[in-house]
Structure formats: structure tokens, C-alpha cells
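[1] Provided below are the primary sequence and the corresponding predicted coordinates.
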Amino acid sequence: MYSFKQIQGIIHGSRVRLYFTFLSFPLVGMCLGYRDAGYVPFTFIFLIPILMANMSIANLLNALFDFESKIDEKETSSDRTMFDYDLTSKDIWNVVYFDILLMFSFSFLAFSHFNNTQMIYVFMYLCFDIFLAIAYNVPPFRLKTKLFGGEISGLLLFMTYVNLSYFLITGVSNMTICFTDFPGIILPMWAAIANFYIDSEEDKKDGSTSSAILFANTSIPKILIIGLPTMIYLLTIIYAIRHNNVYSCLPLLTIPMKFNVVKYSLQKKKLGKKLYFKSILLFNVLSIIGIIF
């Protein structure tokens, strides 16, 4: 039985405060599905706890293995879940197992209208998401410390969130829907690069070979931090023209915020990490408005 203090630690380590940003991706998928199918089934509500549980796995394991790697010890970040809240490694893993059970249990409610073949696709999505959440943090994979491992993991994880939402509504598993209809799907990759660049000194303690560390003496990380959002906005304009929808240009309103994120990231200021989550959330909300109208 967990104490109240330990439950607080689990909530803190799960980074619940960031769930609005994370959940904005499946909401984009929901709107794309509504656009193509004309309705949203009530069972969509059961998809939310599935994805929240998956986020909990990724964030708690990140806290655990950052703690065991002895990085970010002086920062008020998720690693403090361990030494501020009396949680042990076993406690964290028990929550992870519970989250996995919750994901599969709620899948039968969310996708109750699917046939057996479609459910196989659902379980493939869920297994892949669980694998990414674990492999991102846990040795020997620990993808966050590998060259472009963290960036690609973030991209793939949020791609599946969008695609799974779209699949639930339309019954069509469309792995290209993100790239053709949602330029913002590249934002998690950009955020990961910016995050690794800001935290490069701390990550060296973990033996990381992330792009920010491996290319530290080159301009590659800076080019990516500046170039990716530029590409995203260009794709947003192209998408708006292709669909003849001026509302699809609404995400361009986030350019000033992205400018500040880029500025603080290049200066390796922690404020950049707070701003990029807010900028992603705002971009996605404006994208949703553009899709609906």
C-alpha cells in the first residue's frame, strides 16, 4: 500500500502537469478522424486513460533511471520522485506493471466496436507504445542516450497517439496521416533535440551520445533547433494552401513563442524547456481549430 507521500511522488514523477500537452496529440487525431468519418464514438473517452498510462510509464521510468544514473540531482525535476518521496525502484516498477494492465484493460472498452482483425492492430499499437516507453529509458536500449534515439522515439510515440485516435474513429490504420495532414507531428523531435542540447552537460554523466553531445563542436544541433520549426511552419502554409483553408494557418501565431524557445535553447537556459511544452500545446490547439473549420 502506498502512503500519501509516495502517491504524491508518483504524480510528480508522472509529470501530470504536462498531460495537456501530451494529450493534445490524440485530440488532433480525433479531429482528423471526425473530419473524415463525420462522428466521434463515445468510446473515444476510454482512449484517454490508455494514453495517460503510457505516458506514466515513460515518465516514471525516466525519473527512475535518471536517478540511478545520478544526473540532474540538483534540479527540481522528475528524478526527485525517488529521493524526496520515499519511493523505491520496486515501487516504480509496480506502478509500471499496473499501467500496462490498465492500458490493455481499457482497450477492450475503447475499441469494443472493432472486429478481431482490427483488435490485432490495436494490440500492436499498444505493444509498440509500451516498448518505446521502456526502451527510451531502460538499459541496454536507453534510447535517450543514443544518437537520434530520443528524437526518433518521441516522433514515433506521438505518431502512434495520433494514428491510434484516427484508427478508433475511422477504423482505418493510416500511418501517413500525420505527415500529410499534421505538420506539428515533427514538434516532439524538435523538442527532444532542444532538451538534449539544454541538458547536454548533465547527460554526459550518463555516457550519452545524443546529437547535442556527439555534434557539440559543430553547428548541427543549432541548425536543427532553428531549422525544424521553420520547416514545420512552411509545411503548415503548404497544408493550408492544399486544403484551401485559411484557418489551417492559425498555428503560425505561435511563431513568436517558438522564437523565444529557440533563443533560450541556444543559450542552454532551462526556461526553454518550460516554453517548448507550452508552444507545442498552443500549436496543437490551433491546429485542431484549423482542422475543425
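    Noted; the coordinates are in hand.
[2] hey, let's count contacts and neighbours off CA atoms from now on
    Noted.
[3] all helices of the protein, in order?
    Secondary structure of the chain by DSSP state H: the helices cover 4-13, 19-37, 47-68, 80-84, 89-110, 116-135, 149-170, 177-181, 187-198, 200-203, 211-214, 220-242, 255-266, 271-292.
[4] mean neighbour count for those - can I get that in a markdown table?
    Rendered in a markdown table, the data for those read as follows (neighbours: other C-alpha atoms under 10 Å):
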| stretch | mean neighbour count |
| --- | --- |
| helix 4-13 | 18 |
| helix 19-37 | 21 |
| helix 47-68 | 22 |
| helix 80-84 | 19 |
| helix 89-110 | 16 |
| helix 116-135 | 17 |
| helix 149-170 | 23 |
| helix 177-181 | 16 |
| helix 187-198 | 24 |
| helix 200-203 | 18 |
| helix 211-214 | 21 |
| helix 220-242 | 17 |
| helix 255-266 | 18 |
| helix 271-292 | 20 |
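[5] so what's S24 up against?
    For S24, the contacting residues are L281, N284, V285, by C-alpha atoms under 8 Å, 6 or more residues apart in numbering.
[6] mind redoing it with 10 Å?
    Each residue near S24 by C-alpha atoms under 10 Å, 6 or more residues apart in numbering is listed here: M30, F158, Y161, V162, I280, L281, L282, F283, N284, V285, S287, I288.
[7] one more structure, for comparison:
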Amino acid sequence: MRLLFLGDVMGRTGRAAIAERLPKLREAWRLDFVVVNGENATGGMGLSADHARGILAAGADVVTLGDHAFDQKDIVPLLEQEPRILRPINYSKLAPGRGARVYDAPGGRKVLVAQVLGRVFMKQPFDDPFSAIEPVLKAHPLGGAVQAVVVDIHAEATSEKMGMGHWCDGQASLVVGTHTHVPTGDAQILPGGTAYLSDAGMCGDYNSVIGMEKLEPMRRFVTGMSKARFEPAAGEATLSGVFVETDDRTGRALRVAMVRQGGRLQDAAP
């Protein structure tokens, strides 16, 4: 199976890049399944219902969220109605929506997608991500009940993301980090056959401070005072993420490649 995961969509420029480029990538790279993290797509804070529908219409099979999952209030009813949008699994059990589902892929194949939130350096006290993901993986054995498993670990600390990668090794096709908006260079296949990348980066303008216009973040760093709201940078976006090719029989990764498409970062293709 040919899988594509794209990192945090950042504001209007990120949404525009998804709408323009993702349909072309699906065709050119013969993609079977696409997951997009959309939790910063609306003004850099959360995902509105309309913007969620736009990302799905552009070719995403699943949209994952993160710590800003409920910032846009109109996403809440959509989480109950639209199974292709996932919030983190280790939110409260009373939270709307779900954190893991099995989806259909071409050829009768099945793909499990799950998202967990990290706890290190995060502002809210979420449930333990490791114990949250374990029963989901055990209920959907790779190469048995499902042909591929994608885990989005939305976290601040690279150490926690790496820990999740090794925790899931052999039980997932891909474990990929999101949240920091900075793409890492450590794409690899772990010993048990799981593809891993510490952070997919963002789909946004990299002439910025993690996707935001530079002036206000720099003012706060220098003076310790705020003057205005953060606003997403509006230049050309780079699509950042990871491509994985898997063995349908075992679900393990055969190939992994970082994706940097357009914008200020060098183009790359799997």
C-alpha cells in the first residue's frame, strides 16, 4: 500500500496548497490512502467544519486534529457525524468524536488510523498515550484485521515521540509526529518494520515562526510583551510530510521518504 501523511495544515495558505496539490499527488504517486493533520487549518487555531470538508474534498481520506481539536466550536457536531475526522484518543471519554477508526482502502484493504496526544511540555493533563493506544493496536493486529496502521503522535517532545515509535514498533506501519511544525530528518524503518518520523512538519509558509507571521512572535520573545494576535503567514506553502510503502501481507513498511513539496523547502518525491 502507498500511504501519504501530511503535517499540520497552517491557515489559509496551507489549505490552498492542499486544495491545489493533493489531488495531483494522489494521481502522480498512485496513493492508496492519505492522512492529513488539520488542527491549525483555521486561523492557525483549530479546524472549522467548512475547512474540514475542504481538506476531505481535496483528497484526504482522514483528517486528524490535536490539542486545538475543539477551538472551533462548529467542529464539535461534525466530529459526531463525520467518521473521517479524528480527535486524540486520550482526551476524556466524554469528549465528542473518536480517536481511532478502521477505514476502507482500495482493493478491499483496511487501514487503522489513530491519534494520541503527548503529555511532556503540554499545557493540559491528558491521559497516558501509551496505555491509550495499546488496546487499539492489540484489537487490530497488523497484517491480520488490517493491512496498515497509521499512528499520529501529536506531541512537543521528540523523546516522547520516539518512545511512541518504539512502543508501536511491529504493530504499526507508520508512527509520525506532529505539533511542532518543524520537519525532522530522521525518517527510518524501525527494527520491527514500523516507519517512523519524529515530526512531519507543517503545510504552511516557512518564511515564518512555525507558520505565524514573524513580527508578533519575535516581539514577544524580545520584549516579553504581546501587542497583537498571532496571524498565519501568507506566503507560498510547502507541503511537508512522509510517504510510506507497505507490504500488504504483513503491513510492515518497505520504504519511507520525507516529503517536501513546493514553497521555500526543496521539492522531494518518493
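    Yes, it's here. Please read these numbers as outputs of a predicted model, since none were measured by experiment.
[8] overlay them and tell me the TM-score.
    Comparison of the two superposed chains (TM-score structural alignment, normalised by the length of the second structure) gives a TM-score of 0.27, and 133 aligned residues with a C-alpha RMSD of 6.4 Å.
[9] ok, back up a step: closest to F20 of the first structure among the contacts of S24 of the first structure?
    When the contacts of S24 of the first structure are ranked by distance to F20 of the first structure (C-alpha to C-alpha), L281 comes first, at 7.2 Å.
[10] which residues touch that closest one?
    Applying C-alpha under 10 Å, 6+ apart, we find L281 of the first structure in contact with L18, Y19, F20, T21, F22, L23, S24, F25, T254, L275, S287.
[11] out of these, which two sit at the greatest distance?
    Among the contacts of L281 of the first structure, the pair separated by the greatest distance (C-alpha to C-alpha) is Y19 and T254, at 19.6 Å.
[12] let me have the contacts of S24 of the first structure in CSV, adding distance to D203 of the first structure as columns.
    As requested, these are exported to CSV (distance: C-alpha to C-alpha, whole Å):
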residue, distance to D203 of the first structure
M30, 36
F158, 23
Y161, 27
V162, 30
I280, 24
L281, 26
L282, 29
F283, 28
N284, 29
V285, 32
S287, 33
I288, 35
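[13] from those, pick the one nearest K222 of the first structure.
    I280 (19.0 Å).
[14] surely the closest one meets F22?
    Yes - the pair I280 of the first structure and F22 qualifies as a contact (C-alpha atoms under 10 Å) at a distance of 9.1 Å.
[15] shared neighbours, these two?
    With C-alpha under 10 Å, 6+ apart, I280 of the first structure and F22 have common neighbours P188.
[16] next, the buried residues of the longest helix belonging to the second structure.
    If each helix of the second structure is counted by residues according to DSSP H, the longest one is helix 11-28. Residues G11, R12, T13, G14, R15, A16, A17, I18, A19, L22, L25, R26 are the ones in helix 11-28 of the second structure that count as buried (16 or more other C-alpha atoms under 10 Å).
[17] now these in CSV, with distance to L239 of the second structure?
    Conversion of the buried residues of helix 11-28 of the second structure to CSV gives the following (distance: C-alpha to C-alpha, whole Å):
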residue, distance to L239 of the second structure
G11, 13
R12, 13
T13, 10
G14, 8
R15, 10
A16, 10
A17, 7
I18, 8
A19, 11
L22, 9
L25, 11
R26, 13
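[18] let me know the closest of these to V222 of the second structure.
    Taking the buried residues of helix 11-28 of the second structure together and measuring to V222 of the second structure by C-alpha to C-alpha, the closest member is G11, at 24.9 Å.
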